[in-house]
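Colleague: Sequence and predicted model, in that order:
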Amino acid sequence: VDGELVDGATSVDESMLTGESLPVEKLPGDAVVGGSINLTGFFKMRALRLGADSVLSHIIKMVEQAQGSKAPIQRLADKVAGIFVPVVIGIASLSFLVWWLFGDSLTALPMSPALFGMVAFVSVLIVACPCALGLATPTAIMVGTGKGAEMGILIKGGESLERIHQIDTVVFDKTGTLTEGKPRLLQVFSANDPSGSENKVLALAASLEKGSEHPLARALLAAAEDKKMDLQPVADFKTLPGFGVEGKIGGKSLLLGNVRLMQEQDVGLDSVQDRIDQVSDKGQTPMILAVDGTVAGILGVADTVKPNAREAVDRLKGQGLEVVMLTGDNKQAAQAIAGQLGIDRVLAEV
């Protein structure tokens, strides 16, 4: 069901549809697409498109149509077979009639003319049967697409397989193809809090997020678990859709979220603006932790490149192919990933 959000606010994972690795904030009036995943908050939506009219259904139909398409060589084989079959049947029938009517006058037959004519009829069909012509091409395509599937490559149709030798450009999606498809904590900075440290910043942030299902929260919790940190209890926890979270730990008020949240809560960022810019320039999402109205630290979270992605890109470029990255993610994140992979051409926010 596709619809429109009419009440409430939430964060939605649309990576299956758009390739955007980070959640998309949804407010009243925003479109909600069936197949996306609600991550935080409750909301009401007005249904606009059901079943076959939904975006996901249209995508499925396009894939089914592509899989049912025939390669040009297969269409040619079917066309030739369509002409060849009646011609062969005609020749076989003529052979039967000739031997049946004139067999005795042509030569001494080992059997009756009618039976010998039937043998001739069947022999012509066997020798001239176009089965090989009609089956060879689809069999080759089936084997090719099957081998591709074994290697994790989905070939949508025979025509695509046949045209592979003409390729001069390879276009990759980013999320889940070139990258792992899930955010990870990459950097932690402690601000000017004299009692602070990078581990303390992470411990506080992870404690605050332990009740959240947001992908960025899961990245912090995974990092804290790797370091075997003990998380503290949180009081008055509240999710702020589009901004972050807030709560109290040990009697102190904590905020964790984006720059907009800090600005809304009048938290000064001048002393850490360079750090925020540094994290953003690397294509990471800066998560800012504030304790009692003062910035305590910054955490950089981003999707990470698959171990074999650079090798695959280099091998394709070595064959003279141009490699392009296509993503619904923001330009900074896309350029950062492209830089790690040696990809020069990037189409982001599409």
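Modeller: Arrived safely, thanks for sending.
Colleague: Please count neighbours and contacts with C-alpha atoms only from this point.
Modeller: Will do.
Colleague: other SSEs contacting the longest helix seen in the chain?
Modeller: Longest helix of the chain, by residue count under DSSP state H: helix 72-106. Packing partners of helix 72-106 (3 or more C-alpha pairs under 8 Å, 6 or more residues apart in numbering; DSSP states H and E): helix 113-128, helix 131-150.
Colleague: any idea how far residue 157 is from the residue sitting furthest away from the middle of the chain?
Modeller: What lies farthest from the middle of the chain is residue 105; by C-alpha atoms, centre = their mean that is 73.6 Å. Using C-alpha to C-alpha, to the nearest Å, we find residue 105 at a distance of 56 Å from residue 157.
Colleague: swap in residue 236?
Modeller: To residue 157, residue 236 is 55 Å away according to C-alpha to C-alpha.
Colleague: if you count what's nearby, which of the two comes out ahead?
Modeller: Between residue 236 and residue 157, counting by other C-alpha atoms under 10 Å, residue 157 is the more crowded of the two (20 against 9).
Colleague: Am I right that that one is in contact with residue 71?
Modeller: Yes: between residue 157 and residue 71 there is a contact at 7.3 Å, judged by C-alpha atoms under 8 Å.
Colleague: how about the helices in the stretch 251-350 of the chain?
Modeller: Ranges of helices in the stretch 251-350 of the chain, per DSSP state H, counting those that start in this stretch, are 259-264, 273-281, 309-318, 331-341.
Colleague: so which of those comes closest to residue 190?
Modeller: Taking C-alpha to C-alpha, helix 273-281 is the member of the helices of the stretch 251-350 of the chain nearest to residue 190, at 10.0 Å.
Colleague: got the buried residues for that closest one?
Modeller: Buried residues in helix 273-281, counted by 16 or more other C-alpha atoms under 10 Å: 275-276, 279-280.
Colleague: what does stretch 67-74 give?
Modeller: Across stretch 67-74, burial judged by 16+ other C-alpha under 10 Å covers 70-71, 74.
Colleague: What's the end-to-end length of that stretch?
Modeller: End-to-end span of stretch 67-74 (C-alpha to C-alpha): 14 Å.
Colleague: A strand includes residue 204, no?
Modeller: No: under DSSP: H, G, I helix; E, B strand; the rest coil, residue 204 falls outside any strand and is assigned helix.
Colleague: Now do the contacts for it.
Modeller: Residues near residue 204 by C-alpha atoms under 8 Å, 6 or more residues apart in numbering: 231-232, 249.
Colleague: residues of the longest helix of the chain that come out buried?
Modeller: By 16+ other C-alpha under 10 Å, the buried positions in helix 72-106 come out as 74, 77-78, 81, 84, 88-89, 92-93, 95-100, 103.
Colleague: rewinding a little: and of the contacts of residue 204, the nearest to residue 345?
Modeller: Nearest to residue 345 out of the contacts of residue 204 is residue 231 (C-alpha to C-alpha; 42.9 Å).
Colleague: May I have the secondary structure class of that closest one?
Modeller: Secondary structure assignment for residue 231 (three-state DSSP): coil.
Colleague: Presented hereafter is structure B, for comparison with structure A:
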Amino acid sequence: MESPSRAKSPLQSLELEVGGMSCDNCAAGIRKALLAAPGVHAPEVSFALGAARVEFDPGATSAERIVAVVVDAGYEARIRRAAASSDEATRAEDALREARQARLRGVRVAVGVVLSTAIMLIGMGPERPALAWVGGRDGLVAWLTAIVQFGVGFEFLAGAVRAARLRTSNMDTLVALGSLVAFFYSLGVVVLELDPKLFPIHFESAAMIITLVSVGKFLEARGKRDAGGAVRALLAEQPARARVVRDGELVSVAIEEVRVGDRLVVQPGEKIPVDGRVETGRSRVDESLLTGESLPVAKGPGDRVFAGTLNQNGTLHFEARAVADDTALAGIVRLVRDAQATRAPIQATVDRIAAVFVPVIVALAGVVGSFWWAIGATRYFPELSPVATALLFAATTLLISCPCAMGLATPLALVAGTGVGARRGLLIKSASALEATGGIDWIVLDKTGTLTLGTTAVVRASAAPGVALDEIAALAAAVERESEHPYARAIVAYAHAGPFGRTATRSAVRAVAASAPLVEDFEAISGQGVAARVDGHVLQIGNRRWLESLGIDLAPLVSRAPDAPLDGQDVDASAPAATSIFVACDGRAAARFEIGDVPDPTAKPTLERLRGLGLGLTMLTGDERSHARSIAAALGLAEDAVVAGVLPGEKAAFVESLKAKGHRVAMVGDGINDAPALATAHVGIALGSGTDVAIEAADVVLVRRELSAVADAIVLARRTLRTIHQNLFWAFAYNVAAIPLAAGIFVPLLGPHARLSPGVAALSMALSSLFVVTNSARLARFDPGAAGDPAWRRPGT
């Protein structure tokens, strides 16, 4: 038996902020270094996010050692603070550090632009005797180029050295090799006093290489920040301080000092610091930060409030229920970060290409240089030295190749897409979930609480002969208060409210719970009903099929029509038919409740929009077929789009049957009995108002209750996939077209002018990455609720 000291420790998760990466190959090198460290499991490193996530065994290593591994590899690293744990000073420190880094990048770019311009102007001018002390015109140009090469370009040289230490290569390798070749070749021409007609000097090319790529990286960093701004925006909404009642006094404390159970006060215009439940006061709260819903929500005693939301017009006194990393805001930030750190399936192919891209380009540059030195130079450029011609084409080939665009194409679009989702209350749990959502062609929707509001009510009730309806209703309510099903809440509300105003509110449930008799042996039978012992009686409450399977004769309830509507008025003939719930007491039929469900007013237009997106639709429910059909008719669904009377396991089987037919299926639900189907579908979509089990099983969580968010999620996923495909097409098409041009393949066909200079090649490389960054930043401003754009109306577009 293994001793406790040798037992494996549970794995812990660590997130790092990583600086100094120049392309996805840097991330691969860090991943390789982390994998070689003891106790580290499944490291994920994202160049687009500048972050790493590591699972590690605390018995074999520590967070500090893992940071040291990254630092030893030549990169900057620090532990990322938890979503809601940063105090005001820490946030100011982070902002100052980011501003300092941006300012340093800006200074480097400015110096590079000024010196590169001077190098070109001086290089084109005449020799001046006054410059003899620095070696003449060419000597001055050499000194200025050295400042650009080793000052402005230091980050590229350092990056190339880091990659070499990790036995890999990256974009810095290409920039460093290309610029150093141009610089030292030109320096050799000047020092050896070679004929510049045979050996043209390319100091301006070396300087322009460094400057143009620096400008590109500067703009790329700004674009990446714009694309990934959603998480920062969420974190910025967390107040740094809160007013808490301590010893009868109202005091202001740092947010980290708030504890569960504290009483807090929020004035109009202030942001709510932690999650809680209102005790006194009424107000309206802007929850658009979490839900994307612009209309404020009324709050009063008993209602929940959430950290980061804005209190508008009243003072609220509330009890803290969740603080720090347990708040809804922190959970959303964590979920978005988790999703952005994952890798989409489409990225696997890109990673394999990127892993060999730079070595292949370096080898290709060697082949190109050898060709022009041995064969091509004397034939097409007789006025130049073969060595000069070979170095020119080799450097151009190195510099025009762009691994950055490939590395950024997928993750940056995913960062932007998941960020847009977070701002609109669409939480996509992983990159693979987003990719799958963009490809679905069929949606299966649960009825209760999804297509309907879930605010069900008892519209008719009847008791068996000899049974007092009020008494059996009280017993049934005592049992049903243990259940979260909307029908259970309706019965509880009926027992509490009497013959009028019967709505299934949670306050009614709490009122019944306070005075209900003791319930024992409670059991919920999935898809059937509930059973329990209460006040000396055994009750079964559920659908007709289940009670009859128990041998209970329901004829006294089925053979007669229910009593008149409870409010004494006729039921609207256009209202959906009600579902019958039967109650048996001590093995005999006791009561029948007719429960009606209210269709969600947003459901019908949402279903029409989904059809417009080219999606097949099915309503799946465990309710009776007649009731399901009436709901479907009210929503504009055809009869063949309704599957009723199914158990939870049968819901999953139906989803499997659609998958077997070749459909890419999404399941939308909110209850425990939807969890198997949510897990079975290609994409599970849970409403944020649903149960924890449903949300856990889902791939996409819709924070706002509106069903229209389902269509928004699909439109957003399709648009994100379209952006990824555009980015990848550009990245690969650029390299396929540019590399042969840089290698001089068109010179034999079009003549000596069909070649590029190293400076133009560097500009092309920078523009290639900028296209990907800019295209992804456009996605960050996308509104998935906009209609009328046909570009994302079909799966896979």
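Modeller: Cool, got the structure. None of these values were measured; they are calculated from a predicted model.
Colleague: any chance of the helices and strands packed on helix 72-106 of structure 1 in CSV, plus distance to residue 240 of structure 1 and mean neighbour count?
Modeller: What follows is those, written out as CSV (distance: least, C-alpha to C-alpha, whole Å; neighbours: other C-alpha atoms under 10 Å):
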stretch, distance to residue 240 of structure 1, mean neighbour count
helix 113-128, 75, 17
helix 131-150, 43, 14
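Colleague: can you put the ones you listed in JSON lines and add distance to residue 253 of structure 1?
Modeller: Converted to JSON lines, those look like this (distance: least, C-alpha to C-alpha, whole Å):
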{"stretch": "helix 113-128", "distance to residue 253 of structure 1": "86"}
{"stretch": "helix 131-150", "distance to residue 253 of structure 1": "52"}
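Colleague: so which of these gets nearest residue 65 of structure 1?
Modeller: Nearest to residue 65 of structure 1, of all these, is helix 131-150, at 15.8 Å by C-alpha to C-alpha.
Colleague: That closest one to helix 72-106, inter-axis angle?
Modeller: 150 degrees (axes from the mean of the first three to the mean of the last three C-alpha atoms, to 10 degrees).
Colleague: any idea which helix or strand comes after helix 131-150 of structure 1?
Modeller: Remark: after helix 131-150 of structure 1, the chain's next helix or strand is helix 158-162, criterion DSSP states H and E.
Colleague: mean shift of that next one relative to structure 2?
Modeller: In the superposition against structure 2, helix 158-162 of structure 1 averages 6.1 Å from its aligned positions (mean C-alpha distance after the TM-score superposition for structure 1).
Colleague: What is that helix packed up against?
Modeller: Packing partners of helix 158-162 of structure 1 (3+ C-alpha pairs under 8 Å, 6+ apart): helix 131-150.
Colleague: could you say what helices and strands the helix it packs on packs with?
Modeller: When contacts are defined as 3+ C-alpha pairs under 8 Å, 6+ apart, helix 131-150 of structure 1 sits against helix 72-106, helix 158-162.
Colleague: With residue 45 of structure 1 as the reference, name the closest of those.
Modeller: helix 158-162 (39.6 Å).
Colleague: what residues are up against the nearest residue to residue 364 of structure 2 once chain neighbours are set aside?
Modeller: Leaving aside its chain neighbours, residue 364 of structure 2 sits nearest to residue 397 (7.9 Å; criterion: C-alpha to C-alpha, 6 or more residues apart in numbering). Applying C-alpha under 8 Å, 6+ apart to residue 397 of structure 2 gives the contacts 361, 364-365, 368, 739, 742-743, 761.
Colleague: Format these as a markdown table; extra columns: distance to residue 42 of structure 2.
Modeller: Formatted as a markdown table, those follow (distance: C-alpha to C-alpha, whole Å):
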| residue | distance to residue 42 of structure 2 |
| --- | --- |
| 361 | 30 |
| 364 | 34 |
| 365 | 35 |
| 368 | 39 |
| 739 | 35 |
| 742 | 39 |
| 743 | 40 |
| 761 | 38 |
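Colleague: Looking at these, which is nearest residue 730 of structure 2?
Modeller: Of all those, residue 730 of structure 2 sits closest to residue 739, with 13.7 Å by C-alpha to C-alpha.
Colleague: What ranges does the stretch 51-200 of structure 2 have for its strands?
Modeller: Counting by DSSP state E, counting those that start in this stretch, the stretch 51-200 of structure 2 has strands at residues 51-56, 76-79.
Colleague: Return the most buried member of those strands.
Modeller: Among the strands of the stretch 51-200 of structure 2, the stretch with the highest mean neighbour count (mean count of other C-alpha atoms under 10 Å) is strand 51-56, at a mean of 22.
Colleague: So which residue is smack in the middle of structure 2?
Modeller: Mean-position check on structure 2, C-alpha atoms, centre = their mean. Result residue 418 at 3.2 Å.
Colleague: Quick check: that one touching residue 424?
Modeller: No: counting by C-alpha under 8 Å, residue 418 of structure 2 stays clear of residue 424, with 9.9 Å between them.
Colleague: Distance of the residue nearest to the centre of structure 2 relative to residue 717 of structure 2?
Modeller: From residue 418 of structure 2 to residue 717 of structure 2 the distance is 9 Å (C-alpha to C-alpha).
Colleague: likewise residue 319 of structure 2?
Modeller: For residue 319 of structure 2, the distance to residue 717 of structure 2 - C-alpha to C-alpha - is 38 Å.
Colleague: Compare neighbour counts for the two and give me the winner.
Modeller: More neighbours surround residue 717 than the other of residue 319 of structure 2 and residue 717, with 30 against 23 (other C-alpha under 10 Å).
Colleague: Setting the sequence-adjacent residues aside, check what's closest to the more buried one.
Modeller: Spatial nearest neighbour of residue 717 of structure 2, chain neighbours left out: residue 438 (4.5 Å); criterion: C-alpha to C-alpha, 6+ apart.
Colleague: and if you look at residue 531 of structure 2?
Modeller: residue 540 (4.4 Å).
Colleague: The one you found and residue 523 of structure 2, how far apart?
Modeller: The gap separating residue 540 of structure 2 from residue 523 of structure 2 is 10 Å, by C-alpha to C-alpha.
Colleague: do the same with residue 692 of structure 2
Modeller: As judged by C-alpha to C-alpha, residue 692 of structure 2 and residue 523 of structure 2 stand 19 Å apart.
Colleague: what does residue 155 of structure 2 give?
Modeller: According to C-alpha to C-alpha, residue 155 of structure 2 stands 66 Å off from residue 523 of structure 2.
Colleague: More neighbours: the two, which one.
Modeller: Neighbour count, other C-alpha under 10 Å: between residue 155 of structure 2 and residue 523, residue 155 has more, with 18 against 15.
Colleague: Can you give me every residue that contacts the more buried one?
Modeller: Applying C-alpha under 8 Å, 6+ apart to residue 155 of structure 2 gives no contacts.
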